[in-house]
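[1] Here is a sequence together with a model predicted from it:
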Amino acid sequence: MSLGQPTVLLVEDELAQREVLSYNLEAEGFRVARAENGEEALILLAEENPDIVVLDWMLPNLSGIEVCRQIKTRPETRNTPVIMLSARSEEVDRVRGLETGADDYVVKPYSVLELMARVRAQLRRARPSSVGISLEYEDITLDPETHRVTRSGAELKLGPTEFRLLTTFMEKPGRVFTREQLLDRVWGRDIYVDSRTVDVHIGRLRKALSQHGGADPLRTVRGAGYALG
């Protein structure tokens, strides 16, 4: 997953629906990973590390409800937003879907435009930089649209990799990222980079953040990785 293009995991067993939704999501600028059943969805979940999951309730074998439950019980995907699609409009079904951990529930037949708006709304909450929202942490401000970073009002000079690293940290202050998670998020899983490269760029980021003074806001968590604050 790259920082520039959010990844949507689309889980839908009906081919026609899958094609229509894939087309519209890609037109909106998303990268789409497609699964036609629950088992495939859980494999792709681990491989693709999606930013959001659009999940059909009625799937063969493993139901959407069970897939959602597994997404929300795994520590590494617990915070990934899930939008549940269902032909079940009864309130009891909606409540059950939300109780399983779904972040939103859309009843079929639905408007594709409405679904796209809901995807963007969930992404805004989960990964604000992907929709151009400025990020703030203490005295640091990052603008993903203009690629400007300031600290206490003074502009910081950051390389593109350091900018992507800082964006990742500022979206989830306090969260500890492993080197593997940072490689996946910042460099992308298609590029082979040695995990020690992460340490080099973290060093550069620390230097850049303190170029006008101020304490180092990055924390090294021994045996685990790095965190902001």
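    Sure thing, it's come through. Residues are numbered from 1 along each chain as shown.

[2] C-alpha from now on. contacts and neighbour counts both.
    Fine.

[3] What about Tyr105, how many residues nearby?
    Residues lying near Tyr105 (other Cα atoms under 10 Å) number 23.

[4] how far away is Arg148 from Ser195?
    Distance of Arg148 to Ser195, computed by Cα to Cα, to the nearest Å: 27 Å.

[5] now the helices for the chain?
    15-27, 38-48, 64-73, 91-99, 112-126, 160-171, 179-182, 195-209 (DSSP state H).

[6] Please identify which of these is closest to Asp143.
    Closest to Asp143 of the helices of the chain, according to Cα to Cα: helix 160-171, at 9.1 Å.

[7] between that closest one and helix 195-209, how many degrees?
    80 degrees (axes from the mean of the first three to the mean of the last three Cα atoms, to 10 degrees).

[8] Now Arg116: closest residue in space, sequence neighbours ignored.
    For residue 116 the amino acid is Met, not Arg. Leu25 (7.2 Å; Cα to Cα, 6 or more residues apart in numbering).

[9] and the one you found, what is it in contact with?
    31-32, 116 (Cα atoms under 8 Å, 6 or more residues apart in numbering).

[10] Val92: how many residues sit nearby?
    9.

[11] gap between it and Gln70?
    Val92 sits at a distance of 21 Å from Gln70 (criterion: Cα to Cα).

[12] Also Pro160?
    Plainly put, Pro160 is 35 Å away from Gln70 if you go by Cα to Cα.

[13] higher neighbour count, those two?
    Gln70 (16 against 11).

[14] mind checking how far that one is from Glu162?
    Distance from Gln70 to Glu162, by Cα to Cα: 33 Å.

[15] Over to Glu26?
    From Glu26 to Glu162 the distance is 28 Å (Cα to Cα).

[16] between the two, who's got more neighbours?
    Glu162 (21 against 13).

[17] thinking that one is in contact with Arg206, fair?
    No. If you go by Cα atoms under 8 Å, Glu162 and Arg206 don't touch, sitting 9.2 Å apart.

[18] residues contacting His201?
    When contacts are taken as Cα under 8 Å, 6+ apart, His201 is in contact with 161-162.

[19] then this one, side by side with the first:
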Amino acid sequence: MSKCHNYDLKPAKWDTSQEQQKQRLALTTSQPGENGIIRGRYPIEKLKISPMFVVRVLAIALAIRFTLNTLMWLAIFKETFQPVLCNKEVPVSSREGYCGPCPNNWICHRNNCYQFFNEEKTWNQSQASCLSQNSSLLKIYSKEEQDFLKLVKSYHWMGLVQIPANGSWQWEDGSSLSYNQLTLVEIPKGSCAVYGSSFKAYTEDCANLNTYICMKRAV
């Protein structure tokens, strides 16, 4: 007698776990294409940019901008404030830019030496202090030659006094005040002058106390 064998004819099931592993392997081994896009067998995915990377790029950009702004302002400041502290000789051939030598800590500008003293004295005491340093009180030669004085603030004794005999104004060296040197604002009971700013001088009592400016020609 022949035996009858029963066979299971149900359709075989596909192992989905193995297929998923193959899909992941295909995506992992795919190479990046143009614009950082990974191209595989499945939908395209874009590379994610880290937030820290963005922060670092912004920080570097801000640092570069700050540096450029600082350099720009330094250049503007250097051109605006021409007077410098100097004590070095420059060849006489370059007479336009010649400066010095001047005593230490004096301001040298266009072959003149200036010193601003913060101590307050009468006009006569200020004159004596300048003479002790082989200099005189401030004198305005020309607005072009002493252009940096227009930036001066506050009031300082200068070497300008009124002659009682005729009421005229003269410098310490005996030369008369010229109208194009500065503007003199006269106040009653004042026979000495203080320098203000923008080439303006004001008359004042010589016995009052003020700071003063000494000046001398550089050798």
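    Received, thanks. Everything quoted here is computed from the prediction, not taken from an experiment.

[20] Could you get me the TM-score between them?
    Superposed pair, TM-score by TM-score structural alignment, normalised by the length of the second structure: 0.23. Supporting alignment: 91 aligned residues with a Cα RMSD of 5.7 Å.

[21] List the contacts of Ser17 of the second structure.
    Per Cα under 8 Å, 6+ apart, neighbours of Ser17 of the second structure: none.

[22] Could you rerun that using 10 Å?
    Gln23 (Cα atoms under 10 Å, 6 or more residues apart in numbering).

[23] helix/strand/coil for Leu25 of the second structure?
    helix (DSSP: H, G, I helix; E, B strand; the rest coil).

[24] Would you quantify the distance from it to Ser17 of the second structure?
    From Leu25 of the second structure to Ser17 of the second structure the distance is 13 Å (Cα to Cα).

[25] do Phe77 of the second structure as well
    Using Cα to Cα, we find Phe77 of the second structure at a distance of 74 Å from Ser17 of the second structure.

[26] what do you get for Pro51 of the second structure?
    35 Å.

[27] cool, Arg24 of the second structure as well?
    Arg24 of the second structure is 11 Å from Ser17 of the second structure, by Cα to Cα.

[28] got it, and Val194 of the second structure?
    For Val194 of the second structure relative to Ser17 of the second structure (Cα to Cα), the value is 99 Å.

[29] Ile60 of the second structure now?
    For Ile60 of the second structure relative to Ser17 of the second structure (Cα to Cα), the value is 48 Å.

[30] before we move on, the earlier item: just the buried ones out of the contacts of Leu25 of the first structure, please.
    31-32 (16 or more other Cα atoms under 10 Å).

[31] JSON lines for the contacts of Leu25 of the first structure, including distance to Val8 of the first structure?
    As requested, these are exported to JSON lines (distance: Cα to Cα, whole Å):
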{"residue": "Arg31", "distance to Val8 of the first structure": "6"}
{"residue": "Val32", "distance to Val8 of the first structure": "5"}
{"residue": "Met116", "distance to Val8 of the first structure": "11"}
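
[32] of all the contacts of Leu25 of the first structure, which comes closest to Thr168 of the first structure?
    Among these, and counting by Cα to Cα, the member closest to Thr168 of the first structure is Arg31, at 18.2 Å.

[33] Help me confirm that the closest one comes into contact with Leu21.
    No. Contact criterion Cα atoms under 10 Å: Arg31 of the first structure and Leu21 do not qualify, at 11.8 Å.

[34] and the gap between Tyr137 of the first structure and Val82 of the first structure?
    Tyr137 of the first structure is 26 Å from Val82 of the first structure, by Cα to Cα.

[35] Could you check which of those two is surrounded by more residues?
    Counted by other Cα under 10 Å, Tyr137 of the first structure and Val82 do not tie: Val82 has more neighbours, with 25 against 16.

[36] Is Met72 of the second structure in a helix, a strand, or coil?
    Following three-state DSSP, the label given to Met72 of the second structure is helix.

[37] Could you report the neighbour count for it?
    Quick note: Met72 of the second structure (other Cα under 10 Å) scores 11 neighbours.

[38] Roughly how far does it sit from Pro51 of the second structure?
    32 Å.

[39] go on, Ala193 of the second structure?
    From Ala193 of the second structure to Pro51 of the second structure the distance is 67 Å (Cα to Cα).

[40] neighbour-wise, which of these two wins?
    Ala193 (27 against 8).

[41] ok, then the element right after the helix or strand where that one lies?
    If you go by DSSP states H and E, Ala193 of the second structure is part of strand 192-195. Per DSSP H and E, the first helix or strand lying C-terminal to strand 192-195 of the second structure is strand 200-204.

[42] Flag every buried residue along that next one.
    Of all the residues in strand 200-204 of the second structure, those buried under the rule 16+ other Cα under 10 Å are 201-204.

[43] Could you dump those residues into CSV and include distance to His109 of the second structure?
    Output for these, formatted as CSV (distance: Cα to Cα, whole Å):
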residue, distance to His109 of the second structure
Ala201, 21
Tyr202, 24
Thr203, 26
Glu204, 28
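
[44] And those residues, which is closest to Ser129 of the second structure?
    Using Cα to Cα, those come closest to Ser129 of the second structure at Glu204, 19.1 Å.
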